Every structure is written in structure tokens, then in C-alpha cells.
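Chemist: Need coordinates for the following:
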Amino acid sequence: MSIPLLDLKAQYLAIKDEIDLAVLNVLDSAKFILGPEMKALEEEIAAYCGTKYAVAVANGTDALVLTLKAMGIGPGDEVITSPFTFFASAETVAQVGATPVFVDIDPVTLNMDLNQLEDKITSKTKAIIPVHIFGQMVDVERVLEIAARHDLKVIEDAAQAIGAEYRGRRAGSIGHAGTFSFFPTKNLGGYGDGGMIVTSDEHLAAELRMLRFHGCQTKYYHEKLGFNSRLDEIQAAILRVKLKYLDQWNQARRERAAAYDELLAGQPLMVPGKDGQALPIYHLYVIRLPGRDLLLENLKKHGIASGIYYPVPLHLQRAFRYLGYKEGDFPVAEKACSEALAIPCYPELTQVQQTEIVKVIAGFLAGE
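Modeler: Sure, this is the predicted structure:
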């Protein structure tokens, strides 16, 4: 049996007629950049997340860069984030000239350990970027309480968490801003790159709109040095179709995750940890165990795809060697990187496929 880590073809076929029509309508309109589809998507995403504004950009990395720039963060500043995340969470801090500062992660949720957060704040700290890893939210309200004591901005990196909730509030809506990625593998993914920033700060939203379009409010009149970071109409139209299904798809992921939790109970591995206040969306279902690489190879031998998220924590990445971190500085993140393995978990995954995946895992753990 061949089982992919994610089946984008199956998702497309389920809504093919709607997607095809949406794309053809854009082609027929001959409006491809900064058009009505993008503006409608911004309104719909803002309403979905519970914010006043949403600003569409070219990708999730740009969403972080533009937000940092719009908040005036740059050389000489420090920004705190997690070492257990995709590279962009810290790369973007360095790209605006600031210094990434890391906080180790919670051993259960793999999100930032908020008990260690305040110890990392210095006179140079200007912002905190909590990452909602694998679709489970951090307690952003607690982050905001800490940030308020030090006059800091909070940017939710919600690239993997659109639709996730914490105490009934959706990802992106609690901090001063939230950023999303619409990379094809995300729970809400386009058929190319795409990103979004949400906020309820009117001034910040206006600044972001200006920065995404070469620093101008009126074409050819440039007030600042900006960027070329716009979500095209075809991607916006596709995302508008898929947004209608997002809650349904997220619920299906939760059901698949619950089935895994039950099927894997008693096995010598860790299933994804839970925060009782959070409603996760399981962008990835990540198990943890020593000997992870051997299990990956065994799954591959049986035609089952899996993925390592992430093989190297950010503080040990070669690109961040200049920061001076060393092995052992963030032991929980380092341990997670040596043990974490994502197995297939998506709405189209069948009960038969899940049973087969668990059978192979159990056989491996039993030494068969």
C-alpha cells in the first residue's frame, strides 16, 4: 500500500469544479494583481480570524518580514522566538537586521516554554514571535501579559495554525499581528506561494499595504522603500474556494489525530502533546521516539511516507553560527529534533490507511 504524507491531488479532485471555475473567472477578467479576488479574500480571512484587517502578501516569509519592518524593528534590536520551527521564523528577524534570540520549548506541546520567556528579555528586545507549531496554539494571552510589562510587540507566527484556537480565540487574532502561509502543504494552501497578515491595528494595516507595494499608497509616488510582495488573483481565487472547507477539513484532521491517539496507545512512543485550552488543527501529526530514523526507513520500505520536522534546531543551523549558540543550549528542542517524525494525517486519509500505518509502526516497535 502506497500512502503519501499529504494527498493534494485527492483534495483537488474533491473540489475540482469549483477550483477550475474560479481560475477561469480570473483569466476571463484579465485582472491578475491587486484585484477583487485578493480584496475579497482579505475581508474573508479577517472575518474568519476575528480581526479588523487582513493584508495579503506573496508568501508567509514576506508576511513576517513586512510585519517586522512595519513595526520599526531593525539593526540593534532583538526578537525572541523558538528554536524548534521552520527557518523563516528566525531568518526574517535577521533579514531586517535584528538579532534572533531563542527560548527552549515545552516538552509536551513543543511550543515556546513561556516559563523561560521573561528571562530572555533585555533592553534590546523589541518583539516576541511565538510559533504555533504543527497547528497547536501557544497561550498568546500570557505572552501578551509578559510583553506588556516590557513594552514589546507580539507577532503570532501562525503559518501552520489557521483555524486553531486558544480559549475560543483564533490564531492570529490575539497578538498585535498574526502571519500565515498559504504554501500548498498548509491546511489552507494555494497552488503556489501566498501569505497573509492579520491585525486589528489600523495604522499597522495601512503601513503593511504600503510596504507590500514598493512603499507607495498612490502608484508611482513612493513614500518609503518597500517590497514587491503581492498575492496574485489566481491564488486568491483558489484560496477563497478552499476557505469554505477549512473548518470541515480541520475537524477531519482532528478526527484522524484522535484515531491515531487511540490506535497508538500503549506503544513506546510519544503522540502529540495537548494543551487543554487549545483546539489544534494538526497541520502535522508528529510522534516522537528514539531511533526515529530507523522507523522512517521502515515506513518507507512499506510504501508509507513520513517526514522529519525538524532535523536541526535553529540555534545550531550553520547560518546562525554567528549568534554563538552551541549544542546543549536548548536541550528540549535538540531532543525533539532527534526524535520527531510526522506521519500521514489529512482529511482524505482513510481508516484502512491509518490502520495499515499503525500496523507497520507497531511491527517495527515489536522488532518484527
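Chemist: Please make it C-alpha for all contacts and neighbour counts, starting now.
Modeler: Noted.
Chemist: The closest residue to Pro311 other than its chain neighbours sits in which helix or strand?
Modeler: Spatially, and ignoring its direct neighbours in sequence, Pro311 is nearest to Cys337 (5.1 Å; CA to CA, 6 or more residues apart in numbering). Per DSSP states H and E, Cys337 falls inside helix 331-339.
Chemist: List of residues touching stretch 30-49?
Modeler: Outside of stretch 30-49, the residues within contact range by CA atoms under 8 Å, 6 or more residues apart in numbering are 26, 52-56, 162-163, 170-173, 196, 198, 230-234, 236-237, 239-240.
Chemist: Now do that stretch: distance to the chain's middle.
Modeler: Centroid separation for stretch 30-49 versus its chain: 20 Å, with CA atoms, centre = their mean, to the nearest Å.
Chemist: Could you do stretch 144-163 as well?
Modeler: That offset, for stretch 144-163, works out to 14 Å (CA atoms, centre = their mean).
Chemist: end-to-end on that stretch?
Modeler: 20 Å (CA to CA, to the nearest Å).
Chemist: For the helix or strand harbouring Gln354, list every residue counted as buried.
Modeler: Per DSSP H and E: Gln354 is located in helix 351-365. For helix 351-365, the neighbour count (16 or more other CA atoms under 10 Å) marks 353-354, 356-358, 360-362 as buried.
Chemist: another one to check against the first:
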Amino acid sequence: MKIQMLDLSEQYLSMKDEVIAKLDEVMSSSQFILGSNVKQLESDVAKYSNVAHGIGVGNGSDAIHIALQAAGVETGDEVITTAFTFFATGGAIARAGATPVYVDIDPVTFNINPSKIEEAITEKTKAIISVHLYGQMADMEAIKSIADKHNLVVIEDAAQAIGAKQKGKSVGELGTAATYSFFPTKNLGAYGDGGMIVTDDSDLAEKASVIRVHGSKPKYYHHVLGYNSRLDELQAAILNVKFPHLDKWSNSRRERAAYYTEKLNEKLGDVIQTPVEKEGNHHVFHQYTLRVPDRDELQNYLKVQGVATMVYYPMPLHVQPVFKELGYKEGDLPETEKAAEEAISLPMYPELKRKDQDFVIEKIVEFYSN
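Modeler: Sure, this is the predicted structure:
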């Protein structure tokens, strides 16, 4: 058996003709930069997020950076976030000139723990970035309450969570802005890089739209320091073909997650911890992530058996060498550090076959039985 973490080939074959026709349409139009496909995707994704504005940018990392800058975050400010996330979250804060302030996570969801946020707020705090890790939203009600009390911006890093909901509210509705990544492995993935900011804040949307084109408005007149970070027209065209299938794919992920959970709890419920979907949440399972003992040994065993797995993330941001000047040390965020030692993600994608899931489950049970 050879079971990949993600196999995009079946998905591509199911829409190959439509994708090629759409790309040919773009090439024939010769409209390659911020054309009709970008505008359509911006409108559709904003509507899907129940907000007024979508701003397509070059990638998910730039989406966070530009959203922070458009929200007024600048040198000398502090931004509170989680250290248990991809580097882009902390990197975007630093690139905006601000200081990342890391707080610990909820051990059940792996998301930022709202009870740790308020004690980290200082007179320099300007924003909170809530990362919706693995496809489940952080506790936005609690985070928004703290932000409103202290007049802080809230950016939802939803790179892994397009389509996720909380108490009927979509990603983007509960923060100042939300950011998406269209990296190929994401639930809605392009065939290259891409990202988007969604927001109800017209002023933030306007500023972000200017920042992504070198800070230029009108053209060749520059009032702010911006960047060249535009969502590519060809990538937008591909995403427009894929977008109508997103909810179906999310439901397929949820079905596969439910099967993993049922079978693993049945056989190993006293050994491992399967994902917990908090009440009121709609989890879209970008990743299916377990907490397990002997994680590295399990990963090596599964690799030998032909099962691919991934560790998201083995080194939290607060102890990354690039952030050493912030002064964090091991032990500062115990739940984050424990998660980094125990988390392992299993193969997860909409087309994943039941027989492949059964094989993965069998091999995990085999490992712990031995």
C-alpha cells in the first residue's frame, strides 16, 4: 500500500476539460492581471464569507501582512497570537514591523486559548490574530469580547478554514478581517500561490486594494509603501472552476473525519485523542490531527507501512531561532510545546478511499498493540 497525505490527481481529472477551457479563455482574452476572473472570485468568496469585500492577493502570507498594515498595525505595535501555527502568522506580524506576542493554546482544539489573551495585553497591543487551525474556528465570541473591551483589531487567519462556521457565523463575519490561502494543498487550492482578504470594513478593503499594487492610487502615484501582491488571473480562473465544489468537498472531508474518529475511538479511545469539534462549530477538516504517545515512533512505523503522515507543527514559533530576540524559552507555553510533541496528521482529502482509511487505522492499531 502507498497512501499519500493528499492526492489531487483525481480531483483534477474530474474537472480537467473545464479547467483547460477556462485557461484558454484567459489566454485568448490576454487579460492577465486583476481581470474579470479575479473580480468574480473576490465577489463570490466575499459573499460566501457573508462580508462585503474580497481582495485577492499573491498568497496567504501576504494576505495576513497586508490585512495587518491596512488595519493600521505598524512599527512598535504588538500583536497577540498563537505559537502553534505555520510560520506565516508570526512572520507577517514581524514584516509589518510589529512584535509577535505568543500565548498558549486550548489543548482540545489546538487553537489560541482566549483565557490567556487578556493577561498579554499591554499599551502597545494593537491586534489579535486568531488562527483557525486544521479547519476549526477558534473561540471567536470570547476573542471578540476581549478585542472590543480593549479596542483591538481581530484578524482571522483562516488559511486552513475556508467554509468553517461558528454558531451559524462564517469565517470573516466575526473579526475585523479574515485571510485565506489558496496554496494547492488547501481545501480550495489553486495550481500555484494565491490568497485573499475578506472584510466588511470598507476602509480596510480600500487600503488593502491599494497596498497590493505598490501602494498606488491612481496608477504611478504612491501614497503608502505597498507591495506587488496580486492574485494571478490564471489562478483565479482555476479557483472559479473549483469554488462551486467547495461545500461538497468539505462535507466529504467531514465524512472521512467521522469515520476515522469512530473507528479509532472504538479501538484506541483510551490511548490516543481524536479531534474534538466544539459545540456550535462546523469543522472543515483541512487536516485530521491526532494527539498520540510516542508520536515520532508511530510516524516512522506508518512510513515503513506506506502511510504518509505530517507533523503540523514540530517547532512552535516562540522557540524558532528567528524569534530568539523575543526572549521566549522552552517551558513558557507548555500546552503548545506538548502539542508539538504529540500532534500527527493523517491522510485527508475528499477522494480518500474507505479501504485506504481502513488500512491507516489498522496500522495505527497494530503499532499500539505491539
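Chemist: and whichever helix or strand comes after the helix holding Cys337 of the first structure, which stretch of the second structure?
Modeler: Once the chain leaves helix 331-339 of the first structure, the next helix or strand it forms, by DSSP H and E, is strand 340-343. Matched against the second structure by TM-score structural alignment, strand 340-343 of the first structure falls on residues 343-346.
Chemist: The matching stretch against the first structure, how far on average?
Modeler: Stretch 343-346 of the second structure, aligned to the first structure and superposed, deviates on average by 0.5 Å (mean CA distance after the TM-score superposition for the first structure).
Chemist: repeat for stretch 247-254 of the second structure
Modeler: Stretch 247-254 of the second structure sits 0.2 Å off on average (mean CA distance after the TM-score superposition for the first structure).
Chemist: List of residues touching that stretch?
Modeler: Under CA under 8 Å, 6+ apart, the answer for stretch 247-254 of the second structure is 163, 187, 283-286, 348-351.
Chemist: repeat that for 7 Å
Modeler: For stretch 247-254 of the second structure, contacts defined as CA atoms under 7 Å, 6 or more residues apart in numbering pick out 284-285, 348-350.
Chemist: To what extent is Ile272 of the second structure buried, counted in neighbours?
Modeler: 16 (other CA atoms under 10 Å).
Chemist: how near is it to Val365 of the second structure?
Modeler: Taking CA to CA as the measure, Ile272 of the second structure falls 10 Å from Val365 of the second structure.
Chemist: For the stretch 51-200 of the first structure, just list every one of the strands.
Modeler: For the stretch 51-200 of the first structure, applying DSSP state E, counting those that start in this stretch gives strands covering 53-57, 78-81, 99-102, 125-129, 153-157, 165-166, 169-170, 177-181, 195-199.
Chemist: so what's His150 of the second structure up against?
Modeler: Listed by CA under 7 Å, 6+ apart, the contact set of His150 of the second structure is empty.
Chemist: tell me which residues of stretch 256-267 of the second structure are tucked away?
Modeler: 256-257, 259-261, 263-264.
Chemist: Adding distance to Lys124 of the second structure, write those residues out as a markdown table.
Modeler: Formatted as a markdown table, these follow (distance: CA to CA, whole Å):
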| residue | distance to Lys124 of the second structure |
| --- | --- |
| Arg256 | 44 |
| Ala257 | 41 |
| Tyr259 | 46 |
| Tyr260 | 44 |
| Thr261 | 43 |
| Lys263 | 48 |
| Leu264 | 46 |
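Chemist: Point out the ones among those that are inside helices.
Modeler: 256-257, 259-261, 263-264 (DSSP state H).
Chemist: ok, and the closest non-adjacent residue to Leu295 of the first structure?
Modeler: In space, Leu295 of the first structure is closest to Phe364, 6.9 Å off (CA to CA, 6+ apart).
Chemist: Return the residue of the second structure aligned against that neighbour.
Modeler: So Phe364 of the first structure corresponds to Phe367, using TM-score structural alignment.
Chemist: ok, that match to Ile361 of the second structure distance?
Modeler: On the measure of CA to CA, Phe367 of the second structure and Ile361 of the second structure end up 10 Å apart.
Chemist: Can you pull the residues that touch both of these two?
Modeler: What both Phe367 of the second structure and Ile361 touch, as defined by CA under 7 Å, 6+ apart, is an empty set.
Chemist: Which parts of the stretch 51-200 of the first structure are helices?
Modeler: For the stretch 51-200 of the first structure, the helices defined by DSSP state H, counting those that start in this stretch occupy 60-70, 88-95, 140-149.
Chemist: Next, the angle from the shortest one to strand 125-129.
Modeler: This means helix 88-95 of the first structure. With axes from the mean of the first three to the mean of the last three CA atoms, to 10 degrees defining the directions, helix 88-95 of the first structure sits at 160 degrees from strand 125-129.
Chemist: Hey, what's the angle from helix 88-95 of the first structure to helix 60-70? Just curious.
Modeler: Going by the same axes, to 10 degrees, helix 88-95 of the first structure makes 40 degrees with helix 60-70.
Chemist: Superpose on the second structure and give me the mean offset of helix 88-95 of the first structure.
Modeler: Averaged out, helix 88-95 of the first structure is 0.7 Å away (mean CA distance after the TM-score superposition for the first structure).
Chemist: Just list what that helix packs against, helices and strands only.
Modeler: If you count contacts as 3 or more CA pairs under 7 Å, 6 or more residues apart in numbering; DSSP states H and E, helix 88-95 of the first structure packs onto helix 60-70, strand 99-102.
Chemist: Then the first one?
Modeler: Counting contacts by 3+ CA pairs under 7 Å, 6+ apart, helix 60-70 of the first structure packs against helix 88-95, strand 177-181, strand 195-199, helix 202-212.
Chemist: Just say which of the ones you listed is most tucked in.
Modeler: strand 177-181 (a mean of 30; mean count of other CA atoms under 10 Å).
Chemist: So what's the gap between that one and the chain middle?
Modeler: 8 Å.
Chemist: Next, the mean deviation of that strand compared to the second structure.
Modeler: Averaged out, strand 177-181 of the first structure is 0.4 Å away (mean CA distance after the TM-score superposition for the first structure).
Chemist: sorry, back to before: distance of the residue nearest to Leu295 of the first structure relative to Leu289 of the first structure?
Modeler: To Leu289 of the first structure, Phe364 of the first structure is 12 Å away according to CA to CA.
Chemist: and what of Ser200 of the first structure?
Modeler: Using CA to CA, one obtains 41 Å as the distance from Ser200 of the first structure to Leu289 of the first structure.
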